[in-house]
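> The sequence isn't on hand, but the structure is:
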C-alpha cells in the first residue's frame, strides 16, 4: 500500500493532482481538495506524477 499525505497548510487547491490521479484526489463542491489516505501499489506512477505536478509541493507519498 501507498500512504498519501497532503500538507493542507501548503495546498492551494489548484487541483493539478486530480488530473494525474482522479481515483485518489478530488475537488469538492467548494473547490477544496479531498483525498484518500491509502492507495494500492499499482497507483505509484500516477501518485508520483500527482506529487510532481503539485505547484505547492504539498503531496507526500510513502510506501507502507
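Structure's in. What do you need? This is a predicted model, so every value here is computed, not measured.

> Going by C-alpha atoms from here, please, whenever you check contacts or count neighbours.
Fine.

> Can you get me a residue count around residue 29?
Number of residues near residue 29 (other C-alpha atoms under 10 Å) recorded here: 7.

> sec struct for it, please.
Judged by DSSP: H, G, I helix; E, B strand; the rest coil, the three-state class of residue 29 is coil.

> and here's the other structure:
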C-alpha cells in the first residue's frame, strides 16, 4: 500500500509520528506531515493504518500500489 498525505489538511498534531516514526516525520518549517517511507506492508502497514485512524484532520490515507 502507498501512504498518501494531504499537507493542506494537516494540523501538525504529530500523532502519526508518535504512531510510527519510521514512516512519518514533521516539517521543521510548519510541523506538517512528511512521509519517510511511501510504500508499506505487513506489520508496518498495521502501524500506518493506526496512524490513519488517529489523524485528527484525516490528512493521511492509504492507496493501492
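Happy to help now that I have it. These numbers come from a predicted model, not from an experiment.

> All the strands of structure 2, in order from the start?
Along structure 2, counting by DSSP state E, strands occupy 2-5, 24-26, 33-35, 60-63.

> For the first one, give me the average deviation versus structure 1.
Read that as strand 2-5 of structure 2. Strand 2-5 of structure 2: mean distance to aligned residues in structure 1 after superposition is 0.8 Å, counting by mean C-alpha distance after the TM-score superposition for structure 1.

> outside of that strand, which residues touch it?
When contacts are defined by C-alpha atoms under 8 Å, 6 or more residues apart in numbering, strand 2-5 of structure 2 is touched by residues 33, 35, 37-40, 48, 59-65.

> Repeat the analysis, applying 7 Å as the threshold.
Contacts made with strand 2-5 of structure 2 from outside it, assessed by C-alpha atoms under 7 Å, 6 or more residues apart in numbering, are listed as 38-40, 59-65.

> For PyMOL, what selects the buried ones among these?
Buried members of the contacts of strand 2-5 of structure 2, identified by 16 or more other C-alpha atoms under 10 Å, are gathered into one PyMOL selection as follows:
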select buried, resi 39+40+59+60+61+62
